[in-house]
Each structure stands twice: as structure tokens, then as C-alpha cells.
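> Need coordinates for the following:
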Amino acid sequence: MPVSFDHTIIVSKNREESARFFRDLLECPAAPSWGPFLNVQLDDGTLLQFAEPPVEEVQMQHYAFLVDDDLFDRAYDRLRERGVEHWADPQMTRPGETNTGHGGRGVYFKDPAGHAIELLTRPYL
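Next comes the predicted model:
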């Protein structure tokens, strides 16, 4: 069997808010959930499992999502409509912009838990 990515747990301050944010932004369906996890399933079957940890502070992580141009346009429109602060670069020095790196487009922003999220239309390799 070839290697593929199956799931990741994304620590959330509010798992319902985080799951809804990703479902709406990436146009993904909810998935069956269990235990402490609220799941969202990506088109390739990968599960994003949102859980609330028993800690006050959430350590920022980075998650990048490769999307097609049409979804990028729709998601970027939603970010702007909702007033989500965003940047063209991971250093957050170019606010309110997208980038055209690697022959595609990209944008960086934070999700409701404060994680650094990237949408890109072309892979780096």
C-alpha cells in the first residue's frame, strides 16, 4: 500500500467553531465524530479532527491546504467578507494581499484557535 495522509488532530479553543470555520472555508462535509473529536473530511478522505485540550493556551501550528483556483477564489472571498486578517507571506509583512509564488497563488491567515493556515493553488515541488 502506498503511503497517504489519514488524519490529524487540530487543537481548538472551541471545536465546533473551528470545525465550522474549516467546513465553510474549504467547502467540506462534516464526518462521523467520536469521543473528543469533531471531524471534517477533506475530498481525499483525510480527516481533520478538532479537539479541545485541557489547557488554557493553544500552541500555534501550521496547516497548508492545496486547493484549485476556483476554490481559492471562493475561500479568499469568504475570508475578506468575514474580515479575516490575512497576509501574502508567512512572516505577516504583507497584510491584505495574496502571493503568486511557485506559479500559483497563496494566502496566509489564522483560524479561530490561532493556528497559521495557508491556502495555495500550486505545490512547492
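> make it CA atoms for all contacts and neighbour counts henceforth
Will do.
> ok, and the closest non-adjacent residue to Thr93?
Of all residues not flanking Thr93 in the chain, Trp87 sits nearest, at 7.0 Å (Cα to Cα, 6 or more residues apart in numbering).
> which residues touch the strand or helix carrying Phe50?
In this assignment (DSSP states H and E), Phe50 forms part of strand 47-51. Here strand 47-51 makes contact (Cα atoms under 8 Å, 6 or more residues apart in numbering) with 6-12, 14-15, 18-19, 31, 36-42.
> repeat that with 7 Å
Strand 47-51 has contacts (Cα atoms under 7 Å, 6 or more residues apart in numbering) with 6-12, 15, 19, 36-41.
> what about Arg15, neighbour count?
Per other Cα atoms under 10 Å, the neighbour tally for Arg15 reads 22.
> My read is that it contacts Val40, right?
No - with contact defined as Cα atoms under 7 Å, Arg15 does not reach Val40; the gap is 10.8 Å.
> got the contact list for His102?
His102 touches Arg122, Tyr124, counting by Cα under 7 Å, 6+ apart.
> Assumed it was part of a helix.
Yes - secondary structure assignment (DSSP: H, G, I helix; E, B strand; the rest coil) places His102 inside a helix.
> To check against the first, give me the structure of this:
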Amino acid sequence: MPVQLNHTIVHCSDQNVSARFLTELLGLPDAVRFGPFLVVEVANGVSLDYLTASGPITEQHYAFLVSEDEFDEIYGRIRERGLDHWADPFHSAPGQINTNDGGRGVYWSDPDGHNLEIITRPYGSGS
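The predicted model follows:
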């Protein structure tokens, strides 16, 4: 079997809030309880397993490849909620999206400051 990413643990201050934030914005099914985790499944079989942490949260980056239609829907929800968003991971282009490699991308933060991103084409895939 080729190596595949199966899951990653996302530390957060409140797993219910963080998992719901992601599922609502991305239009995913509700998270499912598995032991101490709230598990959010994405289409390619990878899950983000939310775990409430008792200490400071180290910010991470999570990028999601989506279709053009999904981008429109998700970006619409970001704007409807009035969430700050940026065209770049360094948050230097506020209120904008990028058009790298002939696709579209946008970054925003979750409740714990994790840097979330949606893109319609993988970076480096050309235009």
C-alpha cells in the first residue's frame, strides 16, 4: 500500500467549537466522537481529530483542495460570517484571494488561530 496521510490531531481550546467551525464553513458532515477526539472526515479519507488541550495552542496550517463551486460556497460563508481573510499565509493581503497557478485560494483563522486555507489547484501545478 502506498503511504497515505490517514489523520492528524488538531489541538484546540474547545473541540466542539473548533470542529463545528470547520464543518460548518467547509460544508462537511458533523464531527463524530472517537474516544477523546471529535473526528472531522474529509473526502479523501483523511480526518482531523480535534482534541481539547489544557495549555497554549501551537498554531498550525491546514489546507483543503476544493472544487471551484465549493470554493464559491465556502468563501461565501467566510464573507457572510465577516471573518478576516487573506490572499496569503502571512496575512499581508487582507480581504483578498489569490489566483496562484490559475486557481483560487484564501486563508482565514479558526477560533484558536490555526491558519486554514482553501485552494482550487495545488500550488506548483501550473496555469
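> By how much does the strand holding Phe50 of the first structure deviate from the second structure on average?
Mean deviation of strand 47-51 of the first structure relative to the second structure after superposition (mean Cα distance after the TM-score superposition for the first structure): 0.7 Å.
> Report how many residues lie close to the counterpart of Tyr124 of the first structure in the second structure.
In the second structure, the residue paired with Tyr124 of the first structure is Tyr123, using TM-score structural alignment. For Tyr123 of the second structure, the count of nearby residues is 13 (other Cα under 10 Å).
> Compute the distance between Phe22 of the first structure and Pro90 of the first structure, please.
According to Cα to Cα, to the nearest Å, Phe22 of the first structure stands 19 Å off from Pro90 of the first structure.
> Compute the number of surrounding residues for Asp69 of the second structure.
By other Cα under 10 Å, neighbour count at Asp69 of the second structure equals 10.
> Give me the secondary structure label for it.
helix.
> From Glu85 of the first structure, how far off is whichever residue in the first structure pairs up with it?
Under the alignment (TM-score structural alignment), Asp69 of the second structure pairs with Asp70 of the first structure. Between Asp70 of the first structure and Glu85 of the first structure the computed distance is 21 Å (Cα to Cα).
> same check, this time on Gln61 of the first structure
17 Å.
> Would you mind pulling the contact partners of stretch 20-40 of the second structure?
Residues from elsewhere that reach stretch 20-40 of the second structure (Cα under 7 Å, 6+ apart): Gln15, Ala19, Ser47, Leu48, Asp49, Tyr50, Leu51, Ile74, Arg77, Ile78.
> For the first structure, just list every one of the helices.
Secondary structure of the first structure (DSSP state H): helices located at 15-26, 69-81.
> Of all these, which one is nearest Arg105 of the first structure?
helix 69-81 (8.2 Å; Cα to Cα).
> on that earlier part again, show me what contacts the match of Tyr124 of the first structure?
Neighbour list for Tyr123 of the second structure: Asn100, Asp101 [criterion: Cα under 7 Å, 6+ apart].
> quick revisit: from the helices of the first structure, which stretch is densest packed?
Highest mean neighbour count among the helices of the first structure (mean count of other Cα atoms under 10 Å): helix 15-26, with a mean of 18.
> Superpose on the second structure and give me the mean offset of that one.
Averaged out, helix 15-26 of the first structure is 0.9 Å away (mean Cα distance after the TM-score superposition for the first structure).
> residue range for that helix in the second structure?
Residue span in the second structure matched to helix 15-26 of the first structure, by TM-score structural alignment: 15-26.
> quick one: that stretch to chain centroid distance?
Relative to its chain's centre, stretch 15-26 of the second structure lies at 9 Å (Cα atoms, centre = their mean, to the nearest Å).
> Thanks again, I'm all set now.
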